[in-house]
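Enquirer: I'd like to go over a predicted model; first the sequence, then the structure.
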Amino acid sequence: MVVGEMPDGVDLLVVGGGPGGYVAALAAAQLGRKVVLVDSTGPAGLGGVCVNVGCIPSKALIELADTVHDRKAWAQRGVSTAGIEVDMGAFQQWKGGVVSALNNGVRSLLKAAGVEVRTGYFRFSRPDQGVLECQDGPPIHLRFESCIIATGSRPVHLSTLPHDGRRILDSSDVLALERLPQSAAVVGGGYIGLELGTALAKLGVEMTIVEALPELLPGVGSSAGTIITKRLRNLGVTVRTGTKVTGDDGARLHLDTPDGPDALEVDTVIVAVGRIPNTDDLGLDALEVAPNEQGLLEVGPDRLLTPRVAAIGDITPGPALAHKASAEAHVAAEVLSGHPATFDPLTISAVVFSDPEVAVTGLTAEDASESGYEVDIASFPLSASGRARTLGEDLGSAYWVFEKGSGTLLGAQIVGPHATELITEAAVAIEMGANLEDIATIIHPHPTMSEALAEAALVGLGRPIHVPLRR
């Protein structure tokens, strides 16, 4: 021990206050542990990126955009929509209230559970100890019995598009805009780029989405990407796939397209090409562990890095999703508290708040085939859904991926209204080992969007009602 180093003793230390960290702290406290949670922004950062500058603010912006756009769409249904105006300043005040309420809610839960929250950057210095660097005071040494790392991720910044917060923005910058640009380009056609690009287009911004790969939403499935692309073009969004960005000169975004070099004049450039795990400044050498090539910490089903230290959330392999982090948090807290637990879900649903919404769970047909299953797909188009029609929607579908013969459900995808709310039925069915017959014989209420899953199951059984029999 260094002379003068007087460590504070901590029973269970949680590093990071996001959806993984604060859930881990609460779960550990419920198991009788004395918990200290440290976050670089302290109590103000509770809820993490998700609550403060990610999931919640983005969905607030999307709801605003959908409301404005839907009112215009209702004009042909007999509703006068003249005089709609958007005040982004007022929106930001309202959004701030939403974020503050959720942040305060997390703070209250931690306080009630007896969790101590401290502010500072934490780095490991030994296998059972680290240093909390505080902005307004000397560093504090903390020795822990157990530790859960939940430091999350941050937006990727491109060297060809240096972030300045004025012209070159990241997703957090967009969600804080007090004034909308006249034109913008989103670099990245994944879920973040699509959500932001669609919302801004609905608010009247002239939008272009640039994606280096051949289709939008890479990895989700070509059918979803095709439907989304069609809707974006209906919204007036220019979609440029197979196109790379080579730089920006302050007025024009320079592109490398399949037809050669090109340039795009836009007011704002939004970089949404992914996120990078926050594992590069944790002092991991002291634990004798190192991130992999993607910067992720490899963990087993017990989420342990060492006998004392667990890692969860965006810093571990798998989808970087808040609900995955929260689920892992329970496992880590239980394992470090001496209880048997493993993280081994059959499925982790992913949702995209695009237009229409996209939700997927379980295996894709390709993944299922590679895993050795003899696979089939059963699809039901939303153009045949009465409820979708009343919502003014005819694009989209629901489909099941299932094993031939047994009909066991392996995966599902929904593209359409409320897909993000509906996908959990499919996830529960897969986790419970259900088959097509189980879903088809459950009586779904009419008229609802949930009927699409039952109708797709009937298609797979060869007994369709509202679409023709497959030949």
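Expert: Sure thing, it's come through. Residues are numbered from 1 along each chain as shown.
Enquirer: only C-alpha atoms for contact and neighbour calcs from this point on.
Expert: OK.
Enquirer: got the contact list for the helix or strand hosting Phe91?
Expert: Here Phe91 sits within helix 88-112, counting by DSSP states H and E. By CA atoms under 8 Å, 6 or more residues apart in numbering, the surrounding residues in contact with helix 88-112 are 22, 25-26, 43-47, 51-52, 56-57, 60, 116, 176-180.
Enquirer: Second structure for comparison follows:
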Amino acid sequence: LVEAHPHLGGTCLLRGCIPSKALLHVAHVIAQVDDLATNWGVQYDAPVIDLVAIRQRKESLIAALAGGLAQLASRRQIRVIQARGSFVNSTTLQLQGDDEAIADDHTLTFEHCIVATGSSVAVPTVWQTDSPHVMTSDEALQLSKIPSSLLVIGGGYIGLELGSVYAQLGAQVSIVEMADRLLPEADKDLVKPLHKKLSQLLSGRIHLSTKVGELTPGPTSVAVQLEGPNGATSESYEQVLIAVGRKPNSQNLGLENTAATTDDAGFICCNEHQFTNDSHILAIGDVCGNPMLAHKATADARQAVAAVLAESQETATGHDAIATGATGNPCIPNVIFTDPEIAWAGLTETTAKREGIDYQLAIYPWAASGRAQAIGRVAGRTKWLIEPDTQRVLGCGIVGPDAGELIAAAVTAIDQQWTAQQLTTSIAPHPTLSETLSGAAEVFLGKAIEIYKPKRA
């Protein structure tokens, strides 16, 4: 295992999923305390934010998990080399680093190599600067300070999650998005409750259909040129967070010395078994395409290992194969860990409308859920996309607390090609939000007790 960073774990553990969700946990607790005061008459003193303590807790969490990975590698007798690798040819890597393991030989030969170099933050050239007042998600997760004002460029999941953290910790956060809505890849009905709650948190400082022009850093702030529906303006912020996406780490790998190729976006081209155009080289995770998700990378890894162990692409099918469901594609869930959370899996309405796929909707409004009423979160909803002829479930979307936990059950249903009727045969505990999954199917079939809808003919 060749890894340039001194700790194992990659983007997810070191500067992505884990630290961001740890900080989001803090933000969610602060929000819950505010809710208790507003809606339940339970008053607490205003929170005192100790950034040093928060950073130490975050770093100790990362260190513990990274240490666990190192122990697992050792116990499984995996040779770990701290170095950067680049291909000399299809079966040889040139290694660069100070690891004693390569002191006598800076090359590594192999029969198969799996490229898992991940991705890095994308910063358009026009915004590139060494100013400490302009940061990416990497720097934002360091939590060096809470600025008085923060502009988040990008209304995708990274911008919304980190913007939520900084807002709950005391910053005056503004979000600017070039599209006409937040999270353009998600269904509108799922985004609507999140937009409303974020707008309350940010006092309406969400600017849609707005382009960001030049950034002019100064000694204590950044002047930002904005062009929106009402014309061009110049605003000043103490800090700017650029969160407009990520790019694959496919550069400087020496791929030109092999038969492996990349597409126009820089992703390494590979087939369904993760083989590139070079029979000795495979690629997994962010570096070989969207969605850039850790669990998608894990699924890729299983496919790649199965293919290598099968010794040929022709015999790889069936070795720890990932379920594909009715669509023939793996069902990869997406989760936005904001408040409320948004999660979806399988076919979305956005995709169905774009590609002309026929579907029917099964919707359960959380206002009918006793659990949602009890916790004061009735703005949520659970929906299924149903195939009209067979009534098989093609996709699921959820917005509300713990949507990311609930979507796992939906993935199983989609993978197993369940019908709406089959969704109603399992007994969910009451009162829980999980009841909304079967409840949506019951509404669709006209069988719901708590929601009246005539039965389908």
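Expert: Cool, got the structure. Here the structure is a predicted model, which is why all the values come from computation and not from measurement.
Enquirer: Give the next helix or strand downstream of the helix holding Phe91 of structure 1.
Expert: strand 116-119.
Enquirer: Give the aligned range of that next one in structure 2.
Expert: Aligned using TM-score structural alignment, strand 116-119 of structure 1 spans residues 79-82 in structure 2.
Enquirer: now the matching stretch, how far from the chain's geometric center?
Expert: Relative to its parent chain, stretch 79-82 of structure 2 has a centroid offset of 28 Å by CA atoms, centre = their mean, to the nearest Å.
Enquirer: how about it: buried residues?
Expert: Across stretch 79-82 of structure 2, burial judged by 16 or more other CA atoms under 10 Å covers Ile81, Gln82.
Enquirer: Next: stretch 269-284 of structure 2.
Expert: 269-270, 273-284.
Enquirer: Just the residues contacting that stretch, thanks.
Expert: 90-91, 111-116, 258-263, 268, 288, 297, 300-301, 303-304, 307, 313, 316.
Enquirer: Ends of it, what's the gap?
Expert: 10 Å (CA to CA, to the nearest Å).
Enquirer: Repeat that for stretch 251-264 of structure 2.
Expert: First-to-last residue span, stretch 251-264 of structure 2, CA to CA: 13 Å.
Enquirer: on that earlier part again, put the buried members of the contacts of helix 88-112 of structure 1 into a PyMOL selection.
Expert: Buried subset of the contacts of helix 88-112 of structure 1, written as a PyMOL selection, criterion 16+ other CA under 10 Å:
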select buried, resi 22+25+26+43+44+45+46+47+51+52+56+57+60+176+180
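Enquirer: What does Ile449 of structure 2 correspond to in structure 1?
Expert: Checking TM-score structural alignment: Ile449 of structure 2 goes with Ile465.
Enquirer: cool, Asp339 of structure 2 as well?
Expert: Alignment note: Asp339 of structure 2 maps to Asp355 in structure 1; criterion TM-score structural alignment.
Enquirer: Can you classify that match as helix, strand or coil?
Expert: coil (DSSP: H, G, I helix; E, B strand; the rest coil).
Enquirer: Tally up the residues packed near it, please.
Expert: 24 (other CA atoms under 10 Å).
Enquirer: okay but Leu255 of structure 1 is in contact with Gly242, surely?
Expert: No - contact criterion CA atoms under 8 Å: Leu255 of structure 1 and Gly242 do not qualify, at 10.3 Å.
Enquirer: Show the contacting residues for the corresponding residue of structure 2 for Glu328 of structure 1.
Expert: Correspondence of Glu328 of structure 1 to structure 2, assessed by TM-score structural alignment: Asp300. Asp300 of structure 2 sits next to His273, Gln274, Ile284, Gly285 when contact means CA under 8 Å, 6+ apart.
Enquirer: what does Ala4 of structure 2 give?
Expert: Gln82, Ala83, Arg84, Gly97.
Enquirer: of these, which stay in contact in structure 1?
Expert: Retained in structure 1 (both residues aligned by TM-score structural alignment, their matches' CA atoms under 8 Å) from the contacts of Ala4 of structure 2: Gln82, Ala83, Arg84.
Enquirer: And whichever strand or helix holds the match of Glu328 of structure 1 against structure 1, how far off on average?
Expert: Applying DSSP H and E as the criterion places Asp300 of structure 2 in helix 294-309. Compared with structure 1 after fitting, helix 294-309 of structure 2 has a mean deviation of 1.0 Å; criterion: mean CA distance after the TM-score superposition for structure 1.
Enquirer: more crowded one of Leu255 and Gly242 of structure 1?
Expert: Between Leu255 of structure 1 and Gly242, counted using other CA under 10 Å, the more crowded position is Leu255 (19 against 15).
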